[in-house]
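>>> quick one: sequence and predicted model below, then my questions.
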Amino acid sequence: MNKAVENSIIKDLQLAHEGHLKIDWAQAHMPVLSRIRKQFEAEQPFKGLKVSISLHLEAKTAYLAKVVQAGGAEVTITGSNPLSTQDDVCAALVEDGITVYAKYNPEPAEYKQLLIRALETKPDLIIDDGGDLVTILHSERPDLLENIRGGAEETTTGILRLKAMDKEGHLKFPMVAVNDAYCKYLFDNRYGTGQSVWDGINRTTNLVVAGKTVVVVGYGWCGKGVAMRAKGLGASVIVTEVDAIRAVEAHMDGFRVMPMTEAAKIGDFFVTVTGNRDVIRGEHYDVMKDGAILSNAGHFDVEVNKPELAARSTSIRTVRRNIEEYQLKDGRKVYVLAEGRLVNLAAGDGHPAEIMDMTFALQALSLKYVNEQYEQIGKTVVNVPYELDEQVARFKLESLGVNIDSLTDEQRTYLDSWQEH
């Protein structure tokens, strides 16, 4: 019997057919990852190893898991957000021999237990999203650390947590900062987040964006993408920031820049993209327009402070799928999308497959790299080697049928020389 069927915790194995169709569609649009899969099938870089993955568990992630499995690994996967897990995809993975501990919208205690179950397989390598697996290993279950050689982290939020641990000397194994690779933040964070956030908002609200005022909270690479797409949809865009350099950049990109206390008065849509907590909070709710719509595209559901909003409300009700209406004491209504969780995944399908093709190619290659070099790397956070970053970009260009120039020997010599020419 399929070992994964015996061990997995999912909603319903009978949903597998629809999950296979979703995975097949994603695979057909992920040529870079498919190329790496062929490489892994031949080389078997993970033969005899266990890999535990915590990512948003939908079709594109499922294909990454299958690629790692093709490299010889025994793969276990769990979700990184309770509202982004797709039950049919989970069922399909189980049929394919991957152990899954994930369900859509479990209770908080069950969600935590599913993460722990993925670690109780005693993996050699991990792929993390937001640092949840790493945090559990270091704080609650250090008994599961013994086999771990290293891993790779997907998000800005996770890398911030890792670097804090590294700085304090607490990190027990090497982690590759995949989010900081060029082929991650330039494309996934900017174009992926930019498109998928508005996919989620638009399908959830069924409201027009053109002519509205959109407040983008944070102007990192994700914020840049969200602002760019809002502008393309016809919105007037305001950016709020705490970083002076990014604020200047937003200004020169043509957006209004102001504090949240001012932006809160005029925004129609709000999108938080900071990785921090309480960036929309009590004093902002006090001045918001009737009908303001709040959403989050950072990692955790703490950017929009829901307890402070609830304290100002006389009633809370679900008015559409993934839309909660907060009736304030003075009669105004404020709406929160997807419980303040990642709107592009909790209320949408996440980034386009072609974008995640590059990101997950980086994840697969980074996992191979850390497995080969973990002893030399040491217990620290490291960047993706540039040659892997460039390799992914070249594979992507080849899949698009795009050719570029190469330096001549004379040009290379010129660039490498310090003497007068």
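Thanks, I have it.
>>> only C-alpha atoms for contact and neighbour calcs from this point on.
Will do.
>>> so what's Lys66 up against?
With contact taken as C-alpha atoms under 8 Å, 6 or more residues apart in numbering, Lys66 is in contact with Ile98.
>>> from Val75, how far off is it?
8 Å (C-alpha to C-alpha, to the nearest Å).
>>> what's the overlap in contacts for those two?
Ile98.
>>> which residue ranges of the stretch 101-250 of the chain form strands?
125-128, 150-153, 175-177, 213-217, 236-240 (DSSP state E, counting those that start in this stretch).
>>> which ones are touching Ala297?
193, 197, 271-273, 341-344.
>>> rerun that using 7 Å as the cut-off
Ala297 sits next to 197, 271-273, 342-344 when contact means C-alpha atoms under 7 Å, 6 or more residues apart in numbering.
>>> also this one, for the comparison:
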Amino acid sequence: MRAPRHDVADLGLAQAGVRRVEWAERAMPALRRIMERFAEQRPMEGLRIAACMHVTAETANLLRALRAGGAEVALAASNPVSTQDDTAAALVAEYGVMVHARSAMDAATYARNLVTVLERRPHLLLDDGCDLVNIAHLERPELLAETVGGCEQTTTGVLRLRRMSADGALKLPMVAVNDTATKRMFDNRYGTGQSTIDGIMRATNALLSGRTMVVAGFGYCGRGLAERARGMGARVIVTEVDPVKALDAVMQGYTVLPMEEAARAGDVFVTVTGNRDVIRAEHLALFKDGAVLANSGHFDVEIDLPALESLAVEVRREVRPQADEYVLADGRRVVLLAEGRLVNLGAAEGHPAAVMDMSFAVQALTVAWLAEHHGELAPGVLDVPAEIDAEVAALELAALGVHIDEMTPAQEDYLSSWRP
């Protein structure tokens, strides 16, 4: 097979990438069943899809499913530090995907790759953080002439899309894949919780038991992280700006403090808020010597990195892989993981494949639904149809060998009637 248009580090890595992709596929039974269905039904025949996603083995299996369904796919990376170069090579050489992604690429290359996949004049967009939608709307709107809709799979991206829609700027129907019950439960809570701990452990080899972890943000991701940190014996402090989420954390037994107070107590700090400047200069000035600082929000703006640079009198790069040590004027050291980018992908491998099976199964079925129904949809942010969420949950239960009850006709009648 002739390799499609691409910009990857080394096509010679393709066979290593195939092994990685096939290993992930073993833990993705729901997506595999959908891939088989797509190969038979070809619901996306002739459609061009532009994707901005993490270039990982799990993503590769989603794109394989879309290719099986008849789509032409062009992929750019959604984060410079998460690209697996062997997976990128396999996608090009073995699976026929146009990939423009290299590990540790600079910001200019990242932006250029987004434009490159948009130049395919896609019918559908798959976005991870809203960067693809943003650059298309603000810089190259002419490339959306044939685009009929798309999906967004992150909390940060959905927030951006809702702001665009409220301002009347969003020109497409975009489905908020992130907001499904299965995605929030499985991916955000269990996936981010485990993979963030994984990234911290790989980068530091630190014992969490007996140490204090500060979790900034108590959304689904923060809850999952707090649960797993507590399960490993850490004392957990939560910081929040939302009183309802803060109350939830209190009722679950966590200590809730303002960041100014938490900064004095923490040994490990992780931001998972989706907002910027959560940890700032005034907080960094209070850190203990040796404090570990990480981010598991989508963009690298949650930690005020310029402030950290300005406070440091010395920066010791790579004291361990994906760990940089900043020495402050009084000798205190702050260890920043994965350059302040997503620690679970920068210092580890992201979510386990079993987690992404559910998220990408929802995404695959949503793409097929968009292919069929886009003519009926108006611009704005849309929910995933409830039947897709339920179908994916049923597929996962079947893969786990779990059986559940079904309602009797009398129970269905009872719930559908208001009469006693």
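Structure's in. What do you need? In this text, all values refer to a predicted model and were calculated from it rather than measured experimentally.
>>> ok, how many other residues are close to the spatially closest residue to Arg42 of the second structure that is not a sequence neighbour?
Sequence neighbours aside, Gly69 is the residue nearest to Arg42 of the second structure in space, at 4.1 Å (criterion: C-alpha to C-alpha, 6 or more residues apart in numbering). The number of residues packed near Gly69 of the second structure is 25, by other C-alpha atoms under 10 Å.
>>> relative to Arg37 of the second structure, how far out is Gly69 of the second structure?
Taken as C-alpha to C-alpha, the span from Gly69 of the second structure to Arg37 of the second structure is 8 Å.
>>> swap in Leu161 of the second structure?
Taken as C-alpha to C-alpha, the span from Leu161 of the second structure to Arg37 of the second structure is 31 Å.
>>> again with Leu382 of the second structure
Separation of Leu382 of the second structure from Arg37 of the second structure (C-alpha to C-alpha): 25 Å.
>>> three-state assignment of Leu345 of the first structure?
Assigned with DSSP: H, G, I helix; E, B strand; the rest coil, Leu345 of the first structure falls in the helix class.
>>> which residue packs closest to it, ignoring adjacent ones?
Ser84 (5.1 Å).
>>> next up, the contacts around the aligned partner of that neighbour in the second structure.
Aligning on TM-score structural alignment places Ser84 of the first structure opposite Ser82 in the second structure. Counting by C-alpha under 7 Å, 6+ apart, Ser82 of the second structure makes contact with 54-55, 103, 345-346.
>>> pick the most deeply packed of the strands of the stretch 101-250 of the first structure.
Mean neighbour counts were compared across the strands of the stretch 101-250 of the first structure using mean count of other C-alpha atoms under 10 Å; the top stretch is strand 150-153, at a mean of 30.
>>> can you name the residues in contact with that one?
Outside strand 150-153 of the first structure, the residues touching it (C-alpha under 7 Å, 6+ apart) are 125-129, 159, 173-179, 363, 366-367, 370-371, 374.
>>> ditto for stretch 324-344 of the first structure
The contact list for stretch 324-344 of the first structure (C-alpha under 7 Å, 6+ apart) reads 196-197, 199-201, 290-301, 304, 312-319, 322-323, 346-347, 350.
>>> could you rerun that using 6 Å?
196-197, 200, 290-297, 301, 312-318, 322-323, 346, 350 (C-alpha atoms under 6 Å, 6 or more residues apart in numbering).
>>> spatially central residue for the second structure, please.
Thr154 (5.5 Å; C-alpha atoms, centre = their mean).
>>> Val92 of the second structure matches what in the first structure?
By TM-score structural alignment, Val92 of the second structure lines up with Val94.
>>> helix, strand or coil for Glu387 of the second structure?
Assignment for Glu387 of the second structure (three-state DSSP): helix.
>>> from Arg341 of the second structure, how far out is it?
Glu387 of the second structure is 35 Å from Arg341 of the second structure, by C-alpha to C-alpha.
>>> neighbour count: these two, which is higher?
Neighbours were counted for Glu387 of the second structure and for Arg341 using other C-alpha under 10 Å; Arg341 has more, 25 against 9.
>>> gap between the closest residue in space to Gly222 of the second structure that isn't next to it in sequence and Val241 of the second structure?
Nearest non-adjacent residue to Gly222 of the second structure, counting by C-alpha to C-alpha, 6+ apart: Val272, 5.9 Å away. Per C-alpha to C-alpha, Val272 of the second structure is found 12 Å from Val241 of the second structure.
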